[in-house]
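Visitor: Okay, predicted coordinates and the sequence, questions at the end:
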Amino acid sequence: MKFLRWLLVSCSVLFGCFRVTGQKVNNQYNLAIQKTSIPVQIDGLLDDSAWKNADVARDFFMVLPMDTSYANVKTEVRMSYDDQFLYLVAVCYHGSAGDYVVESLRRDFAFQKNDNFLFFFDPFEDKTSGFSFGANAAGAQWDGFIYEGGKMDLSWDHKWISKVLNYEDRWVFEAAVPFKSIRYKKGMTSWGINFSRNDLKTFEKSSWAPVPRQFPTVSLAYTGNLNWDAPPPAAGANISLIPYVLGGLSKDYSKATPTEFRKDIGGDAKISITSSLNLDLTVNPDFSQVEVDRQVTNLDRFELFFPERRQFFLENADIFGNFGYANIRPFFSRRIGLNVPIQFGARLSGKLNKDWRIGLMDMQTKSVAERDLPTQNFAVVSLQRKVFSRSNIGFLFVNKQSLRYEPDKDPVTPEARQYNRTIGIEYNLASPGNYWTGKAMLLKSFSPGGGPRTITQAANLNYTSRRLLLSWQHEYVGKDFIAEVGYVPRSGYVKMNPQAGYLFFPRKSAVLSHGPLLQTVFYANEQFRKTDYEHSLTYRTTFRNQSVLNAYLSKTYIELLTPFDPTNTGSDSLATGTRHRFSTAYIEYISKPKSLFTYAANVRYGGYYNEGTRLQLTSEFGYRFQPHVGITMSSTYNDIRIPGSWGRRSFWLVGPRVDITLTNTFYFTAFGQYNEQTKNINLNTRLQWRYKPASDFFIVYTDNYLPEYMAVKNRALVAKFTYWFSL
């Protein structure tokens, strides 16, 4: 515990040294926006009166490949508004001859694989949260919520309209964003704003207000100013009802049960309490249209993480789910309704004012008699207070409560806890220019009969410049710390993770940058006795055409704290306390995104548990008939050889995928997954027709087979209809 106290003191001193304030970095970049009395027609033409006298944002700065000059590709942006909409038009001139490069017409495309234009705005001028909208050169829309100053949540989805027209020398993007679709504070006449352009034909990324190349252009620390001629209009009453009706059937062939027929109804409501605070309500939600998780070959000792995909949990998800670290999450929304029906729920989230954010959530699930699982209530309280220039202090409380529960006497069904609670506080550091970032966190859990070591503490500090990366992170998770509504796969350990990296920028070379990254991940038990470590050296090479080559060497030591089957197939287990040392080499290449045919491949070879060896081959090949069809084949092969009863084991994981986007509102996806480790073949097809903005019709078909003789395990067909009513 002396070590823990030393860590706490050192964190306090360290973060106290970086209390930063300062003027906005790009305060000299200003764009005026004036109200128009005639609504803009969203047609991709610049003949509206609003554009004739509008201020123009031009002279973009290059971000990639280098950030030391103006962009070679010319872009011009104009903005206007009326009582209902925020308008924007961007003229994106071609930098070289040839067709545009796009992945598909699918919404929320991959930024690095498309010619695109995006705009980011910070309506609170807090440099930490905001919104992004945009499109690729074929007209596919992009929208998302910005959190932690420069991270994008593309799952956020709202109603807005846009149009893209292509010409011989340019493409034009025109958009209208309803004020009801965004959150902002009334009365503010200056918003943070920036524009980003990605042009794959010239391998150039640019922005209006300059952004250092080591940061994404979405970084709100580097926005300019959008200066309104009058305060933006109030959004007015903003209530949306999103009901759904659903029908389907499913059959479990492995249990020889009769076909089950489904018919369901439910829905969500979105109510704007203020222009920046939103109340979400749900009754009998259904998430059958959500794309299934990709299967993986699991050779890990701990639980794997899969991201949240359900729409209800996504708006302002960061204030709930980003508390903590990747492997220390006190709240993880996928724990709610995991194979259990949700009855109803409510979420209040957003801004109270410029400095305060709030998140309140209450969800209730149904009981499941055959698993002796009671009705459970999940309550979450999250508060966040901005401090200094871009930093904040956060508070979180999570409560899971079993209601009217008396456990049965069956020893087969596990006994649920009456309650589990977690309380925490954290400080998030972000300097004005984003060079210094970090976090310090303290958590404590409460459960019936809980042990004495229920504290978790962690901190990290990062310095990122164009050439240099320095990072330190440490964690302590007490043996008795339990976060049932979180994701904490490991307990009873101390972890330290320092990193140091450097980049070289050769002149007049096909190589844009290259350099080493050295890091150590060290684990010890609570008595600070070594249990695991991995020392690694990575050499990273990025080419001017945006292809990437990485090489990696590592040395690993593991002392097993519990029995472990190194094949994860139910075979014999290695004993607790056994020690394993091995080295690994790895090389990876990712091709340039401009090509119609793209590919990525990596090879990993080295030692494995019990003086064994492991060869892993991973590849992905894709071809696109842009912008309508994309075909991808991904595969992973593991060859494991372990002395003893395991012998030689090999696992294939193969996954073909077809994406068809006939228009930017009609999508069809089909993919298969063959997982040799779990002996399962999965087929999934999904048709989505967005017949009106934010209103959808889905048809989803899933099938699971045993690889032997293609025997059917189960299959299901669901049709779902949703409609977004704006009141």
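Guide: All right, it came through fine.
Visitor: alpha carbons only for contacts and neighbour counts from here, please
Guide: Noted.
Visitor: Would you mind measuring from Glu426 to Glu484?
Guide: 20 Å (CA to CA, to the nearest Å).
Visitor: what about the strands in the stretch 601-727 of the chain?
Guide: 612-625, 629-642, 647-663, 666-675, 680-692, 695-706, 711-722, 725-726 (DSSP state E, counting those that start in this stretch).
Visitor: Could you check how far Asn198 is from Ala135?
Guide: 11 Å.
Visitor: what residues are shared contacts of the two?
Guide: Residues touching both Asn198 and Ala135 (CA atoms under 8 Å, 6 or more residues apart in numbering) are Asn116, Phe117.
Visitor: sorry, back to before: so which of the strands of the stretch 601-727 of the chain comes closest to Asn284?
Guide: Of all the strands of the stretch 601-727 of the chain, it is strand 711-722 that lies closest to Asn284, at 13.7 Å by CA to CA.
Visitor: Structure two is appended below for comparative analysis:
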Amino acid sequence: MHISKLIIFSLLIFNISFSQTDNHLKITRINSPVNIDGKINEQEWLNVKPVKMVMFLPTFNQAPTEQTEVRLVYDDEFLYVAANLNDQSPDKIQITSNKRDAWNLSNDIFGIMIDTFNDKENGLCFYTNPAGSRWDFTVYNDASGGFPVNISWNTFWEVESSIDENGWNVEMRIPLNSLRFNENEGKVTMGIIPWRWIARKNESSIYPAIPNKWGWWSQIKPSQAKEIVLEGVQSKNPLYIAPYISGGLSNDNDLNDAETKYVRDNNFKSDIGLDIKYGITSNLTMDLTINTDFAQVEADDQQINLTRFSLFFPEKRLFFQERAAIFDFQFGGPNRLFYSRRIGLDDEGIQVPIIGGARLIGRIGQWDLGFLDMQTSKSDSLPSENFGVLRLRRQVINDNSFVGALLTNRYGKNGDLNSAVGIDGIFRVSEDDYFSVSMAHTYETDAGNEIGTLDQMRFLTFWEKRRFDGFNYELSYSFEGENYRPGMGFSTREDYSRIGGDLGYGWIMDEKSWLQRHNVSVNYAAYQRNSDKSIETAESELEWNIIWKNGFNGSFSVQMNYEDITDTLEFSDDAEIIPGSYDFYNFSAGLESPSGELIGANTGFTIGRFYDGTQLSFGIEPRWNISADFSLGLGYEFNKLDFSKRNQDFTAHILRLRSSLSLSTSLSLSGFVQYNSAANLSITNARLRYNPAEGNDLYIVYNEDFNSKRRRELPYLPRFNNRTLLLKYTYTFVN
């Protein structure tokens, strides 16, 4: 008790008001709507003073090489954004995609991040290119961490672009109904960050002048946004009703009851369903879904697992991605208390039908709220189940400090019950220092379920300095009990304690240097078994990361590893690691070409010892943005393990081919073909999308799983496991 009081007292002592003290940016209210045509010639724009953009990359706070003028106005229903993006060489403006949501830094880009709740933590981003393509996504955790954005979020808004002899121009019309906000006495305060990217120059400019000491994501960091105030804006209660209809053919090859041959089953599938979205208040939204369908979702990337732990796959289903950050409750790495892929997918990644569900997301008073309840049907491997999640979170002490709680409940019709409750907090204790703590307790049918016992708990405490230049560091400790079972979460290990730390130093170079920034760091982590206090894993690494001003990125690292395994680790029928203790080391390097180039590649390799053998892993991802209509991407991974002393080896290849054909901003065709030699499997996913307006979608989807070595089993495997051709149409009615 004394320790907890001391922590709270220390946080209060270090509490500093980190909010911006600058005056709000004054936004003009207009009385007549702006015609959105990509030509900024209306008087409403000419009467507005543009904001002053400054260079972010390659050298911060320099004058941009091209002039950019950004203006904002609003009325009762919309926020309007206009940008004059001058270019002295308009013939060199780059357009490499017409496709909706085809985020690609080889395009010239303009966009704006809006912190609609002004919570200094979350934001909505609206971006476009000279073709008028729409890209929208969310940012969370104040743009901190590995990839703090959700690129699959979509909402209703309009944009038009045009190119002339002076450069290109953008007009955006964003419905206030799409933003969700806090209204206080007729006033709404938001934060904004306009952003421009010139691909061929690897140059970006922003407003306000945000330093790049937090790395690339500084450019959309909500805590650094410029505040604006909208007056006389009233909350609306929009209603979106989106029914869908789908149908198609499927061929499945299943082993017969006698297990003597595979029998093809041909089926015609048809389905209907409904999604409803209702804005209860200006900052609270409810979603209802009936017979939820994910026919248009892209296949998971194939992976080669060289560890003894389960692979983590990211969520790709749009329903679970939308505003997913509110449910975020992490314990480091992929470990988390809530993992949405537990709903509607079994452990093999096979879809389980979802009968329906409800979601409530937004803010009530000072509390951020997330509620989710979903019901699934019975499948071959799982009973019919109900999944419930409740998340509460609020600011404390200062703009970037939060406390919260998460509750999950998974109940099967067979009587199995798994529940979890967690509390967490993140506290900004100085300008760049953050202290985090997370704790969870699980309850399960037939378990002891003794409240407060460490056996069913997980705990993490974490201190970090969030900045790139100068000294930066991380220190963490985590614990997981023997009977901790998050039925709706993800955990790689069981019954262990971990201590880890990183210490680094970074340099941001001046305008005379050919480097933009680089840093050196030393990283260490040790995992201890709780049962006997023995070391299970120890990892240490010396790493150097470099970013050049021309856009190249490089990394070099030396890793030293210790592993003590108690069970045989199998990679194939011909290669395994026997139980024992192993010390080994390896070297890794990677290089990424400038993202703004039309042709480029990312590549990397690892070479060195691997347990009692050797490892050579190599990967390359070339890309070719042929035109605004067509792009091509290739991925190849090679893994070679050699255990010559035991006359064993393992070789695996993964090949990925992605292509995208954009016939217009509303019609696109994408293809994704993968080959995994370890699984002897080829997977094809092709999608035709027609999207004439937001919420109006027609998909034609083709999927196939193809066996590459049919004679490896008896009876011989079929040429394909399953093949599906589906059509899905969704139309959204807006009230």
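Guide: Yes, it's here. Keep in mind that what you see is a predicted model, and the values were worked out from it rather than measured.
Visitor: Make TSV out of the strands of the stretch 601-727 of the first structure and add distance to Tyr167 of the first structure and mean neighbour count.
Guide: Shown next, in TSV, are the strands of the stretch 601-727 of the first structure (distance: least, CA to CA, whole Å; neighbours: other CA atoms under 10 Å):
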stretch	distance to Tyr167 of the first structure	mean neighbour count
strand 612-625	20	18
strand 629-642	23	19
strand 647-663	19	18
strand 666-675	24	20
strand 680-692	27	18
strand 695-706	31	20
strand 711-722	36	18
strand 725-726	35	14
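Visitor: Just put those strands in TSV and tack on distance to Glu168 of the first structure.
Guide: Shown next, in TSV, are those (distance: least, CA to CA, whole Å):
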stretch	distance to Glu168 of the first structure
strand 612-625	20
strand 629-642	23
strand 647-663	22
strand 666-675	27
strand 680-692	30
strand 695-706	34
strand 711-722	39
strand 725-726	39
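Visitor: Leu403 of the first structure: which of those strands is closest?
Guide: The closest of these to Leu403 of the first structure is strand 711-722. By CA to CA, the value is 31.6 Å.
Visitor: Distance-wise, check the spatially closest residue to Ser572 of the second structure that is not a sequence neighbour relative to Ile36 of the second structure.
Guide: Of all residues not flanking Ser572 of the second structure in the chain, Phe650 sits nearest, at 7.1 Å (CA to CA, 6 or more residues apart in numbering). Distance, Phe650 of the second structure to Ile36 of the second structure, using CA to CA: 59 Å.
Visitor: next one: Gly273 of the second structure
Guide: 34 Å.
Visitor: Could you do Leu124 of the second structure as well?
Guide: 21 Å.
Visitor: Which one's more surrounded, those two?
Guide: Shown here are Leu124 of the second structure and Ile36; by other CA atoms under 10 Å, Leu124 has more neighbours (25 against 19).
Visitor: by contact count, what packs against the one helix or strand the more buried one maps to?
Guide: Using DSSP states H and E, Leu124 of the second structure maps to strand 123-128. Packing partners of strand 123-128 of the second structure (3 or more CA pairs under 8 Å, 6 or more residues apart in numbering; DSSP states H and E): strand 109-115, strand 134-139.
Visitor: and that strand with strand 134-139, angle?
Guide: Here strand 123-128 of the second structure points in a direction 160 degrees away from that of strand 134-139 (axes from the mean of the first three to the mean of the last three CA atoms, to 10 degrees).
Visitor: ok now strand 123-128 of the second structure, how far from the chain's centre?
Guide: 15 Å (CA atoms, centre = their mean, to the nearest Å).
Visitor: For it, give me the average deviation versus the first structure.
Guide: Compared with the first structure after fitting, strand 123-128 of the second structure has a mean deviation of 1.5 Å; criterion: mean CA distance after the TM-score superposition for the first structure.
Visitor: pretty sure Glu171 of the second structure contacts Ser162?
Guide: No - contact criterion CA atoms under 8 Å: Glu171 of the second structure and Ser162 do not qualify, at 9.1 Å.
Visitor: Can you show me the helices along the first structure?
Guide: With DSSP state H as the criterion, the first structure has helices at 2-16, 49-52, 317-321.
Visitor: And the second one, what's buried?
Guide: Applying a neighbour-count criterion of 16 or more other CA atoms under 10 Å, the buried positions in helix 49-52 of the first structure are Ala50, Trp51.
Visitor: now for it, which elements pack on it?
Guide: strand 75-81.
Visitor: quick one: the strand it packs on aligns where in the second structure?
Guide: The alignment of strand 75-81 of the first structure onto the second structure (TM-score structural alignment) covers residues 68-74.
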